[in-house]
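*Asks:* give me a model of this one.
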Amino acid sequence: LCANTADTKSLLQNMTDARLQFALNLLQMESTHLNLKNFAMSPFSTWSLMVMLYEGADGSTLKQIRDVLAIYVDYPTLRKWYEAASAYHYLNSENTKLFSLRYAYYDDVGDIEFVKGYNSVVLRGVGEENVVLQEGRPRGVDFDQGASIIINDDIDKASHGEIYSSYSRRSFNDTVTMLGITVSYFKAKWKYPFDKSQTKEEQFSDSSGKPAGKVDMMVQTGKFAYAENVNGLQADVLELPFGEHELVMIFILPKPSYRVSQVLNQLKNLGLQPLLEKLDASKNESDVEVKLPKIDTRSVLSLEDSVTEAGLSDLGDMHADLGRMLKPTGDRGVYLSFYHQFARIVVDEEGLPDAVPQKSSGTNNIKFHMTRPFAYLVLQRTHKLLIHSGVFREGEVP
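*Replies:* Below is the predicted model of the structure:
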């Protein structure tokens, strides 16, 4: 599908743009579905699971995934790119914890056959204990007997005990032929820590100014990348760097009286690139007083309908063609019956060892106070991977 190096570079850029757009679409949809709640999600994990299905798809299903995700590079190129990017599915240093799982389970009670020779680059996992990932293939289970124990155990192992799932026999019925699962836990230390002694319990408000619970509010002032008036986006934007792996956290704070879902709809139409360019151009020259709530958000999202809404309607159809991975031998079709994502993100004051908060150079500081609903993105800058994204709408202090 690609003839030379210039073509390949262009096609990979198109794939990156489509991947980010797919992520923004899903984030905006969930911000509408989950109107009042805090939630976290992992766009890169979802995209990776879609690539696993792309590897197993044929016919019109293959074409649809290719078109929506703009996968027009040849398969060896895709595989090589993914192998490099997949390093950011698992990070386990003293300063960065990212534990994840991308997997599919199919009902192997007799009328679904695994296609020999299928070997997914996505399912060649990394990380200790994740032995289930090393086969390069989905796992056959009996959804009516024992599958829930296996899946709960896989999620527990993959997240190093940080994420809990509670599947039971009642979670599935006899129409389920395939379950997609993604898991992502993230916690990292800042390049510039927040001073714990400055953290105070404060009132959080909703977009109309009414009380919406209490938060533990962190505060620091320093030179950070900051942007406003990005092509009509009704929000201010701030980027805070983590200490390792070119990871940053981007905060999107709607102007007063604008809802997060409205701003995310604007961002979906604008795209992420103009926002990143504006942050790059700011060159960390602004003294910004940052107020950021501590975050510990856990979400379990059913994303099969959102994936359909984002353009991949074939995958949720019982006539989906996943015949390069699984073949139906009876009356049931093989399709993505459910797609569940388990995500948890923890944000606190901690910075790298020996790191100190930046000092303010004056009193004329920009105030970026996250005392009302905001959205956030955890981005790996080099590969432009959206590791996590989410919305914070209400205080999490009990």
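*Asks:* going forward, measure contacts and count neighbours with C-alpha atoms only.
*Replies:* OK.
*Asks:* the helices in the chain, which residues?
*Replies:* Listed from the start of the chain, the chain has helices (DSSP state H) covering 5-33, 43-56, 59-69, 75-85, 147-158, 260-270, 273-282, 304-309.
*Asks:* for those helices, which one sits closest to Lys97?
*Replies:* For Lys97, the closest of the helices of the chain is helix 147-158, at 12.1 Å, according to Cα to Cα.
*Asks:* just checking, what packs against the closest one?
*Replies:* In this structure, helix 147-158 makes packing contacts with strand 96-107, judged by 3 or more Cα pairs under 8 Å, 6 or more residues apart in numbering; DSSP states H and E.
*Asks:* next, the structure of the following sequence, for comparison with the previous one:
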Amino acid sequence: MYDFAVKFYKVIAARSTDFNFVCSPLSVWLILAGMAEGADFYTRKQLFNLLNLPYDECTRQKYYQLATSRIVQTDDIKIYSNRILLLDTGVSPNPSWYDVVTKNNLLSVFTAPIGHSNSVILDTIDYNALWTTEFAAGRIKRSPFYDHVGNLIGFVDLMKVTKLARLGYIKKLKAKMLELPIGENGRYRMLFSMFPESNDVIEALGIVSKDVVFEVFNSFKDSLVPVEVALPRQFISSEIDMRSLIEDLGVTSLWNDPAATRNVSYPPALPSSFIQRATLTMNNHGLYSTSSGQAAPYGTPTGLDPEVGNDFIADRPFLYALFDAETLTCIMASAFSVPTYKY
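*Replies:* Just a heads-up that it's a prediction; the model follows:
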């Protein structure tokens, strides 16, 4: 899953004109898995290689059950996800394929008059949840925001909190990391990374691999003293053409070859497009309040790597991602580079 998520994120980052986006690798993985279940041998091989799926059906079903159970709805967690194959009126899904994808919750299948094609793939995911501990409303401050090389480009509303936190440092990336729990009992984790020693974040991404992801999780240490954490309050929305990205990742026959989707529907589905719309709201609200103490003075032993210092102030471009705490599955990934208020 990490291997797919890293490849997926790199392709989106390379195509992004402003390096400001949000996406869901998990949602795309599930949709492609659903299409693979009805693909011909050639296309299935392309998709299984990309998704790292085994040919054994029972093992795949175990993966699907695990993957589709990562998104839960509770009073404090609001993640709404819809994965839809929309067939044109008159196109009928293959009953055996339909049974597999619906039983495993990979895709919902609907029909409607499309007119221009046999089918389209529509994917939406919206996130708005409570932190485990809140950022005090009284500590939200309009603050400068800088580009990769330190030029002032605008302003953001920084949410600030002083607390014991988990931070880490990845030497290979020269990246400073922060982990914050979300929801009751930290059901999810939001991971943030900044690159204070790099003038090109996209270049730094070039050496990221699934092994680096594991290194990130292993790098976190609990601070021994309260540290200052500041993040921009934001709402970010993206609509991304996933078809072209997936073609870049080597899956080309799914869209144009009738044989590729002849086991999905009759006539073959031949999806003409695959669009993902994702939104993410980051606000200060949390389940529990936190004291507004003072951060320890610089030089105070923190128990953290020296490169981390004793704060995490996201006042320049940064990456972040939402992970399920139980399995560490990456549900959403994002980059923030465009300030709320332009300079």
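*Asks:* rewinding a little: and among the helices of structure 1, the most buried is which?
*Replies:* Comparing the helices of structure 1 by mean neighbour count (mean count of other Cα atoms under 10 Å), helix 43-56 ranks first with a mean of 23.
*Asks:* matching residues in structure 2 for that helix?
*Replies:* With TM-score structural alignment applied, helix 43-56 of structure 1 matches the range 25-38 in structure 2.
*Asks:* hmm, who's touching the matching stretch?
*Replies:* The list of residues contacting stretch 25-38 of structure 2 from outside it, by Cα atoms under 8 Å, 6 or more residues apart in numbering, reads 4-5, 8-9, 43-44, 47-48, 51, 64, 67-68, 81, 83, 97, 100-101, 106-107, 123, 125, 261-264, 329-333.
*Asks:* equivalent analysis for stretch 347-362 of structure 1, please.
*Replies:* Contacts of stretch 347-362 of structure 1 with the rest of the structure, by Cα under 8 Å, 6+ apart, involve 95, 187-196, 218, 220-223, 242-243, 287, 294-296.
*Asks:* how about it, which residues are buried there?
*Replies:* 347-352, 358 (16 or more other Cα atoms under 10 Å).
*Asks:* I'd like the helices of structure 1 as JSON lines, with distance to Asn231 of structure 1 appended.
*Replies:* JSON lines is the format used below for these (distance: least, Cα to Cα, whole Å):
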{"stretch": "helix 5-33", "distance to Asn231 of structure 1": "17"}
{"stretch": "helix 43-56", "distance to Asn231 of structure 1": "24"}
{"stretch": "helix 59-69", "distance to Asn231 of structure 1": "25"}
{"stretch": "helix 75-85", "distance to Asn231 of structure 1": "30"}
{"stretch": "helix 147-158", "distance to Asn231 of structure 1": "40"}
{"stretch": "helix 260-270", "distance to Asn231 of structure 1": "8"}
{"stretch": "helix 273-282", "distance to Asn231 of structure 1": "8"}
{"stretch": "helix 304-309", "distance to Asn231 of structure 1": "26"}
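*Asks:* closest to Phe204 of structure 1 out of these?
*Replies:* Nearest to Phe204 of structure 1 among the helices of structure 1 is helix 260-270 (14.8 Å), distances taken as Cα to Cα.
*Asks:* which one in structure 1 is aligned with Asn118 of structure 2?
*Replies:* Counting by TM-score structural alignment, the partner of Asn118 of structure 2 is Thr177.
*Asks:* any figure for the gap between the residue lying closest to Leu78 of structure 1 once chain neighbours are set aside and Asp156 of structure 1?
*Replies:* In space, not counting the residues next to it along the chain, Leu78 of structure 1 is nearest to Ile71; the distance is 7.9 Å by Cα to Cα, 6 or more residues apart in numbering. Separation of Ile71 of structure 1 from Asp156 of structure 1 (Cα to Cα, to the nearest Å) stands at 32 Å.
*Asks:* next: Leu301 of structure 1.
*Replies:* For Leu301 of structure 1, the distance to Asp156 of structure 1 - Cα to Cα - is 17 Å.
*Asks:* re earlier: what's the residue nearest to Leu78 of structure 1 aligned with over in structure 2?
*Replies:* Per TM-score structural alignment, Ile71 of structure 1 is aligned with Leu53.
*Asks:* count the residues that sit near its match.
*Replies:* Look at Leu53 of structure 2: counted by other Cα atoms under 10 Å, it has 18 neighbours.
*Asks:* now it: how far from Asp211 of structure 2?
*Replies:* From Leu53 of structure 2 to Asp211 of structure 2 the distance is 18 Å (Cα to Cα).
*Asks:* go on, Phe48 of structure 2?
*Replies:* The spacing between Phe48 of structure 2 and Asp211 of structure 2, counted by Cα to Cα, is 20 Å.
*Asks:* OK, contacts around Gly150 of structure 2?
*Replies:* When the contact criterion is Cα under 8 Å, 6+ apart, the partners of Gly150 of structure 2 are Arg316.
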